[in-house]
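# Pasting the sequence and the predicted model now:
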Amino acid sequence: MKIRKLLILTVALSLIGGTAIFADSVAQKVKVIFNKQELDDAGALVDGKAYLGVRTVGDSMQAITVWDDSAKKVTIYKPNVHIFLMTGSKPFGEVQKGKTSFRVFSQIDNLQTDISAFKVTITDPYGDETWIDGRTSKDDDFPRSKDNFWFTGDNFTYDFKSVGRYTVRFWMKAADNTAMQIVSEKTIIAK
């Protein structure tokens, strides 16, 4: 009786292990490096072809990814978004630790989809994010031209408490999408 149970257990474990090995050989994970950074959502190698998640590719390109469920279609829009930062009348990319007042200027063109909102944030070296400015389609000063517009943020005072890299990001929300997506970023070095 014990031999029979042992034989059944051995066969069961062999089938489970064989299935796992087969599944692993069908779709192998692939490391994907974009601009010297490994992407979190690795690709898969199936039948000699590498497959990547569309959202991962869009996020890496700092593009807007839109899923159309009715057409079963994904569209990636890559607008040109240029950010520059001004303190007083001077552009800057480095600051001393402490409080600094500045404005964010953004020029957007080649926007090929409607958006319902955008925002600008700053993230400190530890990953804490702070909202700087933004607009929604309900605001009177929301840009109505989708292809080309300028945005000048309000004067903003921020405390650069630590030495390190701070990232200013410009986010957009597609009109038929629920999530804000990063479309541009600029780094400030605090010394």
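Arrived safely, thanks for sending.
# hey, let's count contacts and neighbours off CA atoms from now on
Will do.
# What is the neighbour count of the closest residue to residue 30 other than its chain neighbours?
Excluding the flanking residues, the one nearest residue 30 by CA to CA, 6 or more residues apart in numbering is residue 43, at 4.8 Å. Counted by other CA atoms under 10 Å, the residues lying close to residue 43 total 19.
# which residues touch residue 43?
By CA atoms under 8 Å, 6 or more residues apart in numbering, the contact list for residue 43 reads 29, 30, 31, 32, 50, 51, 52, 53.
# residue ranges for the helices of this protein, please.
Ranges of helices in the chain, per DSSP state H, are 2-26, 54-60.
# Take these and write them to CSV, including distance to residue 120.
Listed next are the helices of the chain as CSV, based on distance: least, CA to CA, whole Å:
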stretch, distance to residue 120
helix 2-26, 42
helix 54-60, 16
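# Identify the residue nearest the geometric centre of this protein.
Nearest to the mean C-alpha position of the chain, by CA atoms, centre = their mean, lies residue 59 at 3.9 Å.
# Would you agree that residue is in contact with residue 181?
Yes - using CA atoms under 8 Å as the test, residue 59 is close enough to residue 181 to be in contact (7.4 Å).
# ok, second structure coming up, stack it against the first:
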Amino acid sequence: MARFRRVAALTLAFFLVAGGAAIAGSRWGSYEGYSKVQVNANGTTINSAVPAIMMNGATMLPLRETATALNSFIKWDDGNQTANIYRPNVNMVVSQELDVDKKGAVTGVPKPFFKAPSGYNISFFVFVQMDSLKTTVDGFKISVLDPSGNELDKRVSSESIYDYLWSNAAFNIKFSEAGNYTVRFALKVDGEFVTVGEKLIVSE
């Protein structure tokens, strides 16, 4: 894993075609003689030890940090010197009720919601459907975070997953302050949890 981090940090392996030549004296400064550029993903700046730069008319991005910002993850194949990017298709629903059949399989989500009154405890389910995961991971986590990013509760599974997953978890959360609460779905990759899906609950 340490070797991968070094490679990910030192190797800028994401290319985006950019019109025009790199302009000397970028407003963001320079790195190793190349103009630095700022890259935002959904309004959030991507920061890394090695910055994004302009080289020969192309924008080169730090692969690991960019993948993380786009709810994707990297697996490094050291033998083939290859970085593999994986981005599963994830759908999440937050609902106060779930319909289940006699075998316990979820058949419907009759009371989905995305707003919660501040100051109240609310019980709800998080239903996760994932597919198109073309690699094996070592588990997953469903968690709820408060507006400051603190983890309020979580459900963790060590189930090995390949290709697809259907799962649900029950929570009882006190929405003690107004703001955006995050419901997060993460996969365990090389011993670390990486986020591949999020849903917001707005408390007001």
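Thanks, I have it. These numbers were taken from a predicted model, which means no experiment stands behind them.
# Could I get the TM-score for this pair?
Here the TM-score for the pair of chains, by TM-score structural alignment, normalised by the length of structure 1, is 0.77; 160 aligned residues with a CA RMSD of 1.8 Å.
# Can you find the partner of the residue nearest to residue 30 of structure 1 in structure 2?
Residue 43 of structure 1 maps onto residue 52 in structure 2, with residues paired by TM-score structural alignment.
# Selection in PyMOL covering whichever of the contacts of residue 43 of structure 1 are buried, please.
Buried members of these, defined by 16 or more other CA atoms under 10 Å, are picked up in PyMOL with:
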select buried, resi 29+32
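# Structure 2: which residue goes with residue 126 of structure 1?
Taking TM-score structural alignment, residue 126 of structure 1 has residue 148 as its aligned residue in structure 2.
# Would you mind measuring from the match of residue 43 of structure 1 to residue 87 of structure 2?
Residue 52 of structure 2 is 21 Å from residue 87 of structure 2, where distance means CA to CA, to the nearest Å.
# Show me which helix runs longest in structure 2.
Longest helix in structure 2, counting by DSSP H: helix 2-10.
# Show me what the residue nearest to the centre of structure 1 lines up with in structure 2.
Match for residue 59 of structure 1 (TM-score structural alignment): residue 68.
# residue contacts, its match?
Per CA under 8 Å, 6+ apart, neighbours of residue 68 of structure 2: 194, 195.
# And it, how far from residue 44 of structure 2?
Taking CA to CA, one finds residue 68 of structure 2 at 12 Å from residue 44 of structure 2.
# ok, now residue 6 of structure 2?
Separation of residue 6 of structure 2 from residue 44 of structure 2 (CA to CA) stands at 24 Å.
# Residue 199 of structure 2 now?
Distance of residue 199 of structure 2 to residue 44 of structure 2, computed by CA to CA: 17 Å.
# and if you look at residue 3 of structure 2?
Distance from residue 3 of structure 2 to residue 44 of structure 2, by CA to CA: 27 Å.
# What of residue 137 of structure 2?
Applying CA to CA to residue 137 of structure 2 and residue 44 of structure 2 gives a distance of 27 Å.
# Compare neighbour counts for these two and give me the winner.
Using other CA under 10 Å as the criterion, residue 137 of structure 2 and residue 44 rank with residue 137 on top: 19 against 9.
# which residues does that one contact?
Residues near residue 137 of structure 2 by CA under 8 Å, 6+ apart: 160, 161, 162, 187, 188, 189, 190.
# Skip the chain neighbours and tell me the closest residue to the third one.
By that I understand residue 162 of structure 2. The shortest distance from residue 162 of structure 2 to any non-neighbouring residue, by CA to CA, 6+ apart, is to residue 136 (4.6 Å).
# In structure 1, what residue corresponds to the one you found?
Under TM-score structural alignment, residue 136 of structure 2 pairs with residue 114 in structure 1.
# Number of residues surrounding that match?
15.
# Ok, the one 4 residues further on next?
By the criterion of other CA under 10 Å, residue 118 of structure 1 has 20 neighbours.
# My guess is it contacts residue 134. True?
Yes - using CA under 8 Å, residue 118 of structure 1 is in contact with residue 134, at 5.5 Å.
# quick one: contacts for the spatially closest residue to residue 140 of structure 2 that is not a sequence neighbour?
Nearest residue to residue 140 of structure 2, sequence neighbours excluded (CA to CA, 6+ apart): residue 187, at 4.3 Å. Going by CA under 8 Å, 6+ apart, residue 187 of structure 2 touches 137, 138, 139, 140, 141, 193, 194, 195, 196.
# Can you tell me how far the residue in structure 1 that the last one lines up against is from residue 150 of structure 1?
Mapped onto structure 1 by TM-score structural alignment, residue 196 of structure 2 lines up with residue 183. As defined by CA to CA, residue 183 of structure 1 lies at a distance of 15 Å from residue 150 of structure 1.
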